[in-house]
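Visitor: Got a predicted structure plus its sequence, pasted below:
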Amino acid sequence: MNDLLIMTLLVASLFALLGSGVWIGLTLTGVAWIGMQLFSARPAGDAMAVTIWGSASSWTLTALPLFVWMGEILFRTKLSEDMFKGLAPWMNRLPGRLLHTNVIGCTIFAAVSGSSAATCATVGKMALPELKSRGYPDSIVIGSLAGAGTLGLLIPPSLIMIVYGVTADVSIARLFAAGVFPGLMVAALLMGYLMVWALLNPDKVPTADRSMSFFEKIKTSRSLIPVVLLIVAVLGSIYTGLATATEAAGLGVVGSLMLSGVQGSLNWRTFRDSLMGATRLYCMIALILAGAAFLTLSMGYIGLPRHLAEWIGSLGLSPLMLLLALMLFYIVLGCFLDGISVIVLTMGVVLPIVHAAGIDPIWFGIFLVLVVEMAQITPPVGFNLFVLQGMTGRELPWIARASAPMFLLLVGAVGLLYAFPGIATWLPKQIMG
């Protein structure tokens, strides 16, 4: 049976199972079992048991639930209440004024959360009522929040980078380092857009709050200092080589527990809720990763990734054309699946092609995260759009239209990353050689 027919059968099985409502992790396992049982001589049951156990017992993967728990703990502290008060006084002189609290707030929380949906929800819960009460237009407030919320994927520690690092077998510490400047670049692009919008629409920007002295601003912002120190401690311990990603995640959990204790927001209920929230999210991700690992093994035995890589190699695509094709492919796929599922579904096939084209896997990881960020704000399965719909009551098409400029900014960020690859590769080389 030729490769095209096998691939058609497996893709049809995949969409049939997904369409019937089967969990993504179980769908991946089922498709892998079908492929191995029908098209390979290796016993499917034995291979499934060995692969799933190996995937679930990966030491590198232990950083994931710890970073998730760290974000869940801080999600339940007074951080979200204090962030707006701490940031607002510094924004008054910028064109767009308090709109920038969306971007800077998401940038700060992304560095302790690692999740796009959590970043969007936390900052949105704090900023949406405040900005609405001050008279800022809903479209620019919600659109900028949708775009800035995607920073949860790019600014380390990032859950999706850990997933990519495990599936692609690349250093998570290097990926974290590679994500710093691209994350700041996207934040700068979003703030630049808000400034231009404000200058073009001065009548839609409310008047500034009363001006404060420098020391008054410092006093108002003091509640953010412990969070910034926690971020520096977690990321600094990784970049300086004092701790692995897993050890740094443990440090982050201890630090966030201490921080919430000092703030007075740590009690049995918040501890239990944060632990259960982290457990539920990690179990979902772990099941998807286990199914993806088995699917990758199954595809390897069938030989599809190798044949597909050889076929694409025979087309003679330049690296630019290959990346454009992959970007379109991931944007379309991201319209129907969440980011983690997109990555684990495709890595077995895409990585051999990327290696054959001579593309740096660390750089490609950042490229991939940026493209997946676009999918967070594209319907019908844009997770940030769902979060904002639940918080605002607005219809999904309206939110998607408000977010469209942010999508175009992310496309521009991918173009800058291609034109200047050092944005992603310079820092890992400086820190880790």
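Guide: All right, it came through fine.
Visitor: going forward, measure contacts between C-alpha atoms and count neighbours the same way
Guide: Noted.
Visitor: In space, not sequence, find me the middle residue of the protein.
Guide: L153 (1.9 Å; CA atoms, centre = their mean).
Visitor: Double-check that one against A110; I have them as touching.
Guide: Yes - if you go by CA atoms under 8 Å, L153 and A110 touch, sitting 7.5 Å apart.
Visitor: Common neighbours of those two, please.
Guide: Residues within reach of L153 and of A110 at once, by CA atoms under 8 Å, 6 or more residues apart in numbering, are S116.
Visitor: returning to that earlier point: for the residue nearest to the centre of the chain, which residues are in contact?
Guide: By CA under 8 Å, 6+ apart, the residues touching L153 are A110, G114, S115, S116, L159, I160, M161, V369, E373.
Visitor: again, only using 6 Å
Guide: Contacts of L153 were listed using CA atoms under 6 Å, 6 or more residues apart in numbering, and they are G114, S115, S116.
Visitor: take a look at this one as well, against the first:
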Amino acid sequence: MSEIFASVMLTVVLLALLGGGVWVGLTLAGVAWFGMEFFTARAAGDAMAMTIWGSASSWTLTALPLFVWMGEILYRTNLSESMFRGLAPWVNALPGRLLHTNVIGCTIFASVSGSSAATCATVGKMNIPELQRRGYSEAQIIGSLGGPATLGLLIPPSIILIVYGVSAELSISKLFMAGVLPGLLLAGLFSGWIMLWALRHPEQVPKADTELTFAQKLHEARHLIPVVLLILSVIASIYTGIATATEAASIGVVGSLVLSAWQRALTWENFKASLMGATRLYCMIALILAGAAFMTLAMGYIGLPRQMAEFVGSLQLSPAMLIIVLGLFYILVGCFLDGISTIVLTISVVLPIVQAAGIDPLWFGIFLVITVETAQITPPVGFNLFVLQSMTGKQITYIARVCVPYFLLMVLALIILWFFPGIVTALPARM
């Protein structure tokens, strides 16, 4: 009974603080302090100091600010602007034509960004004016950008996979490799939907630009070379074992600086802006992780994870039913919290349950990230919706509606991964 009372009180305090507009990191720390102070014999202040210091000084976490900075550098220089010129000639023959540049552009930029919002903003600034000028359907422009931009959370280097890996004490490198094939699967589903829509509504697809010869297409593809080289250098260094995730992040930062300087896009102003932008974003994430680490400790002392695991175990849910319940739970929670907050709030309770059910934590990490991806395009707290609203001026409800097909495709991807788990585990098994 004491654990049940404690869980109710902690939930009340959590909702009160979040409803009051308190920062998520401070909310987590406050809830943890309340639990330690009133439901355990351990000194709350001493435990908080030790836990927050330990979480903030983790070497594994060093990769996070570096990948954030790499994305900021690319976002604030014109390195990404070359992608449209390089991609456009190759997709004109596909049903849907230049709409595929949104999917491919998001897939490529996700490989060097790690952030869904940065992917959406960067590709959107590049593609939206071009597609509007050519007469493409506004609903399809927005939908084919909002959905694929969520790939920034999955395709390595992924900020949220680093957060999950640190929270679950899993190899970041293996998590990165586990996200590659599911990310490509999602990109394929997104492009497949665009082709299906285009075949059903051919009158809404503008005519193709002037056809180029194969040699001319190759000439235009030279604009993709810098971005592709950066992607390959980061991912190959991890996959071959030459570098850890942190070292690969350093390679990405140096590579993005070198390429930006080589293209004469790097100025002192955007260098400072990228550094300050990365610092602000990482400080927000670090505060959330520190609060989550303290909350995890507090919940362990109170005994809530053990009680929760025993309760779910008593329900005798099959692994498939457990995944369905957790999927619905995370989709619902994602409507109100951002992805990082969702993971750090729940992982200490959910992971023991998942492991007790015999589900691979590596597979579950990818499942979790994809469910969190759906939150990027669901109101009221869908980050991609806000980014698209700022660029298009459309209402959030309209943007969310045109993104619905991509939400359903992500659910389909989860079903496919359940029946074919090798899509997740194949690459990590070779490391």
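Guide: Structure received. The structure presented is a predicted model; accordingly, all values stated were derived computationally and were not measured.
Visitor: Of the contacts of L153 of the first structure - the most surrounded one?
Guide: S116 (30 neighbours; other CA atoms under 10 Å).
Visitor: Excluding chain neighbours, what is closest to it?
Guide: Spatial nearest neighbour of S116 of the first structure, chain neighbours left out: G152 (4.1 Å); criterion: CA to CA, 6 or more residues apart in numbering.
Visitor: Please pull up the helix or strand immediately following the host helix or strand of that neighbour.
Guide: Counting by DSSP states H and E, the element that carries G152 of the first structure is helix 151-154. Counting by DSSP H and E, the next helix or strand C-terminal to helix 151-154 of the first structure is helix 159-168.
Visitor: average offset between the helix or strand following that following helix and the second structure?
Guide: Downstream of helix 159-168 of the first structure, the first helix or strand assigned by DSSP H and E is helix 172-200. Helix 172-200 of the first structure: mean distance to aligned residues in the second structure after superposition is 0.2 Å, counting by mean CA distance after the TM-score superposition for the first structure.
Visitor: For V372 of the first structure, see how far away G339 of the first structure is.
Guide: As judged by CA to CA, to the nearest Å, G339 of the first structure and V372 of the first structure stand 6 Å apart.
Visitor: whoops, C106 of the first structure was the one
Guide: For C106 of the first structure relative to V372 of the first structure (CA to CA), the value is 17 Å.
Visitor: Give me the more crowded residue out of those two.
Guide: A direct count of neighbours by other CA under 10 Å for C106 of the first structure and V372 places C106 higher, at 31 against 26.
Visitor: And that one, what's its match in the second structure?
Guide: Residue pairing (TM-score structural alignment): C106 of the first structure is matched to C106 of the second structure.
Visitor: Which residue, neighbours along the chain excluded, lies closest to its match?
Guide: Excluding the flanking residues, the one nearest C106 of the second structure by CA to CA, 6+ apart is A149, at 5.3 Å.
Visitor: Quick check: that neighbour touching C120?
Guide: Yes - using CA atoms under 6 Å, A149 of the second structure is in contact with C120, at 4.9 Å.
Visitor: ok, the two, which is more surrounded?
Guide: Higher neighbour count among A149 of the second structure and C120: A149, with 33 against 28, using other CA under 10 Å.
Visitor: residues touching that one, list them.
Guide: Neighbour list for A149 of the second structure: C106, S116, T119, C120 [criterion: CA under 6 Å, 6+ apart].
Visitor: Could you single out the nearest of these to G183 of the second structure?
Guide: Distance to G183 of the second structure, by CA to CA, is smallest for C106 among the contacts of A149 of the second structure, at 10.8 Å.
Visitor: element containing that closest one?
Guide: Using DSSP H and E, C106 of the second structure falls in helix 100-113.
Visitor: mean shift of that helix relative to the first structure?
Guide: Mean for helix 100-113 of the second structure is 0.2 Å (mean CA distance after the TM-score superposition for the first structure).
Visitor: what does that helix rub up against?
Guide: G71, L145, P148, A149, G152, I155, P156, I231.
Visitor: Spatially nearest residue to F176 of the second structure (excluding sequence neighbours)?
Guide: P156 (5.1 Å).
Visitor: follow-up on the earlier one: just send the contacts of L153 of the first structure back as CSV, with distance to I34 of the first structure too.
Guide: Output for those, formatted as CSV (distance: CA to CA, whole Å):
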residue, distance to I34 of the first structure
G114, 34
S115, 33
S116, 33
